[in-house]
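Student: Make a model of this:
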Amino acid sequence: MSQCDVLNLEWCAEGRDRDSASLISFALRKKGYVVEEESLLDWRYAIYKHRPKVIFNNNPIGGIEAVWIIRQLAKWGIPVVSFIAEGNFIPVISESFLWGHNIYKVIYHKYHCLWSERTRGMALDVDPRWKDKLLVSGAVRFDSYSIFRFLTRGEFLKKYNKENYKKVIGFAGFCFDFLDRPEPRRVATEINGEEKMKEFEKDRTKLNQMLKKMVMDNPSILFVMKEHPGTVLRDKSELSGLGQYPNVVSIQNEEQIGDCINVCDIWTAYESTTCIEAWNLGKPTFMISPYASKILRSNVKTGSPIFESNESIQNAINLFYEKGAVPGFDERKERRREVVRETIEWDDGKNHMRAAYIVEKALEGNMKKRRVKLSFFDAIRAFVQTFIFNFSPYFYFLPKFRSRVRLKKIFNKLVLNEVHEKYRPFLEEFHKNHPFTEEDKRELDEINGFSKSVESQEKEREKCHE
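Tutor: Below you'll find the predicted structure:
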């Protein structure tokens, strides 16, 4: 049994949330802290094994089980620092972005970190009680575009045996399957109303038709259709049926989003912050929306032209390959700069260092405290939980084990170690050339109020809990 300073709990060994966690873990290790990484589903045994002083997690409101786990950790007195995965709030549904599946509407974490000052302000408009817990870290996942090398087009085409294509266009999925999943549909309906759900259904059907026509009308162009990582029912997606076409590569979690964008000439979406990622890689973007004026959209829409018909889409594609520009894109250059600042706060690649600095702040207040001790009953539950998690593939015929098979598969320690080894040289070089300066710390302290005395922060916390 080992003891660590920081324990990271995530669902996956690779992917969007995992990448952010790996960057934060690297920055903490560079500071000399002992960091362990385990599956969120094996949380009891992870705590029993490592006895952490602080825990951090990405996307703590993305599922009911995650919310319950964080709540339990708070009861045990273990400080948790969380980082939001989908952090670009839309004003009229800010409450949904803040709480997600958190039905208790209580922030159990020591710190819950948002992408920008703008989104922190929107969250505080929803519930001002949590001003000492809601912090700004910047959007960690966007650091990748300043740090890593991505797949080249040649590598990608060879991998998928599509080397005969010279033109590539990508599309980012929206996760429309929430319309057919009872719990997500219920939550979305409470926030948006049934009429809005009908509009989404209408958009999904029409969008699927438009995408199919775009693919069929351009047989010489390869289309990379990137399914949203949160999509569960792929046959209920707007990308359903597109994989059958020879000029389509259909991807969900097989490739990183940065690799998908990097191989494309143009990146497109219905509604996605991946457009900002495309801008970071110098790719032009446009949005496809059958009924653009009716659906609620984030600020990202203002940085790209929006096309509502196949005629306008085809015109944009033709003009790009003839003249090298998407109509309406260059005119929005200044607005895109504003959107980047409003959405991710900093685009210097240092957001994972800022996140690590916030975790370090949580550690400072907990270094002298005794590590959590589990009762005999909790220890037994930890061993039962880890047995079910680790042996689920062998007892698939039992319901309790069957529900854990997929989650065991996606958290593979060997894969996680491979990811770390792949990222290490890029991170070492970046940290050497772009250190986290005292000025960076002062700016973050000022934004998050760390310059206040510890006494005044404690008094504010007490008021929040009254």
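Student: only C-alpha atoms for contact and neighbour calcs from this point on.
Tutor: Fine.
Student: which residues does the residue nearest to the spatial centre of the chain contact?
Tutor: Centre of the chain computed as the mean C-alpha position; nearest residue by Cα atoms, centre = their mean is A85, 3.4 Å away. Contact analysis of A85 by Cα atoms under 8 Å, 6 or more residues apart in numbering lists 17, 58-59.
Student: Specify the local secondary structure of it.
Tutor: Under DSSP: H, G, I helix; E, B strand; the rest coil, A85 falls in the coil class.
Student: swap in G138?
Tutor: Using three-state DSSP, the three-state assignment for G138 comes out as coil.
Student: For it, give its distance to S116.
Tutor: Plainly put, G138 is 6 Å away from S116 if you go by Cα to Cα, to the nearest Å.
Student: what sits in contact with each of the two?
Tutor: Residues touching both G138 and S116 by Cα under 8 Å, 6+ apart: 344-345.
Student: and the two? which has more neighbours close in?
Tutor: Neighbours were counted for G138 and for S116 using other Cα atoms under 10 Å; G138 has more, 31 against 25.
Student: One more, please, to line up against the first structure:
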Amino acid sequence: MKELNSTRYKGLCFLQEDIGRDVEIAIPIVFAAEHFLNCEVIFELKWNAHLITKHKPDFVIIPANCIGSLIYHKIAKYADELNIKIYSFISEGNFNTNINHNFFGFNNERHFYQDFVQCWSKRTLEYMSEKAPDQKDKYVLTGAAGFDRYVMYDFAQKVDFLAKYNKEKFEKVILYSGWAFGKVQYELGRVEISQDPDKREAKVNWVNEQRVIVRDMLKHAIESNPDTLFILKQHPAEYYPGLNVKQLNEMSELADYDNVLYVTGHVENIHDLISVSDILLGFETTSAIETWLMSSQPTIFLNSEVDFDRVDIYQGCCIAGNPEQLNNYIQEFYNTGKIVDFETDDLKAKRNEIIVNSIGFGDGYNHIRNLFYFNETLHRIDRKKIKYTRNKEFFRLYLFFKIMKPFYKIGLVNKLPWFSKFNWVFKRYKLEHVPELQAKYNPFIERFYKEQNLTKDTLLEFWKSQDLKTK
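Tutor: So this is what the prediction gives:
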């Protein structure tokens, strides 16, 4: 095990959004890198990868394991060509290992450009080692860093949240965390639903059928409980920014009910919505694990059929197979303060098992486990080998958005059909929310370190206790 890095290094962290999942994962890791490892990290929009030639970083941080978007993959490849070290984290690491899962995503070369590929759990690490053994020396067990915030942070209070939306008359609040049913509306989404062309039509038809079933279950619950506020949260990856398609999913047709708050995009973080709710509903969602880490509130999946390809999170939840069963669970909770089916010893034990199998650890230290490999990556930097040459594709993208920015400011972009799809890029161009989130979250992380007595000395001791090592 190497000592903590002491050399002053500068890095770039590329993001698609300035709020949401990836930035939530990045902030604790970046804070720890700056706090313990003498680093400075600058955030940039992923479309501005050309700025590598301006900032001249020693390393780059890329979300989604360099595979979650084609641009991320290209940035990783570009950085590798420049001999810049790459550190990446996984955004969706709890995948089903009982089927043939494509964990390379957009990486058609099937080659990881980073030194370490973080796995959320031992289960997924073993799966990747079996399916792509040629790179198994890169696979490391870190846990899911994005889930640490449920242990470290303070979240929204119900009274404040309800006042924000003028919903103070409601005392009962139920959250539904959406599934990406809306992807069936566009071609790329249908490909993501099923990468097998021969099975795609059948899978899309099944998804459409399930969408209607879940919608009708939600509708029945909403109409049967007019004194309860239902927060319906759209899945963050359901639609791509700039996609000009009317949103149709399992909840969009229910948005106009008086006791419904339909939350789209990244307007609210899922952790705040969980915090203000009494019950979590879902079709299939890792928000159930987040709920278990934060509180003891019941989690209920709306599944007319249970046996389909998915991870085992549902085994720790109550299952409502029809509208009447869902409403019975709701009534039981508000009449007695609990749902008996959710409180069984078997289900409690299963939830603990699922946390280990899904996110590795639920102790708030996953970003610290990640930091071990970040430190190892820093020790492998060789500044003499780094070259900051221009990439033609990224340079053209950079010029395009620079040239179009004045037209965006005067509102012309919105009036041009072809250019309007880039409107979202200009809105996020400066990643304005990132420093706001850092100012909000960093004190929580620092408080956690103090409570845990996590210093440079005890950090090394923790790493040793975890038997973290490179292969």
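Student: Any idea what the TM-score comes out to?
Tutor: Comparing the chains after superposition, counting by TM-score structural alignment, normalised by the length of the first structure, produces a TM-score of 0.89; 444 aligned residues with a Cα RMSD of 2.3 Å.
Student: if we can go back for a sec, the residue nearest to the centre of the first structure -> the second structure?
Tutor: Using TM-score structural alignment as the criterion, A85 of the first structure maps onto S91 of the second structure.
Student: same check, this time on E428 of the first structure
Tutor: With TM-score structural alignment as the criterion, E428 of the first structure matches E446.
Student: what about that match, which helix or strand?
Tutor: When elements are defined using DSSP states H and E, E446 of the second structure is found to belong to helix 433-451.
Student: How about F387 of the first structure?
Tutor: Under the criterion DSSP H and E, the helix or strand holding F387 of the first structure is helix 376-391.
Student: now swap in W206 of the second structure and tell me
Tutor: helix 197-224.
Student: how big is the angle separating the helix or strand that comes right after that helix from helix 197-224?
Tutor: Under the assignment DSSP H and E, the closest C-terminal helix or strand after helix 197-224 of the second structure is strand 228-233. Between strand 228-233 of the second structure and helix 197-224, the angle formed by their directions is 160 degrees, by axes from the mean of the first three to the mean of the last three Cα atoms, to 10 degrees.
Student: Ignoring the adjacent residues along the chain, who's closest to the counterpart of H235 of the second structure in the first structure?
Tutor: Aligned counterpart of H235 of the second structure in the first structure: H228 (TM-score structural alignment). Spatial nearest neighbour of H228 of the first structure, excluding adjacent residues (Cα to Cα, 6 or more residues apart in numbering): G173 at 4.8 Å.
Student: Thought W267 was touching the one you found, still the case?
Tutor: No - because the distance of 11.4 Å does not satisfy Cα atoms under 8 Å, G173 of the first structure is recorded as not touching W267.
Student: What separation is there between the match of A85 of the first structure and I62 of the second structure?
Tutor: Shown here: S91 of the second structure relative to I62 of the second structure, a distance of 10 Å by Cα to Cα.
Student: got it, and G20 of the second structure?
Tutor: Counting by Cα to Cα, the gap from G20 of the second structure to I62 of the second structure is 15 Å.
Student: mind checking what the residue nearest to H228 of the first structure lines up with in the second structure?
Tutor: Looks like G173 of the first structure aligns to G178 there (TM-score structural alignment).
Student: Give me the mean deviation of whatever helix or strand I358 of the first structure lives in from the second structure.
Tutor: Following DSSP H and E, the helix or strand that holds I358 of the first structure is helix 351-364. Once fitted to the second structure, helix 351-364 of the first structure is off its aligned match by 1.7 Å on average (mean Cα distance after the TM-score superposition for the first structure).
Student: by contact count, what packs against that helix?
Tutor: helix 16-30, strand 54-58, strand 80-83 (3 or more Cα pairs under 8 Å, 6 or more residues apart in numbering; DSSP states H and E).
Student: right, so of those, which gets closest to A356 of the first structure?
Tutor: helix 16-30 (5.5 Å; Cα to Cα).
Student: burial of E458 of the first structure, as a residue count?
Tutor: A count of nearby residues for E458 of the first structure, using other Cα under 10 Å, gives 12.
Student: Alright, I will stop here.
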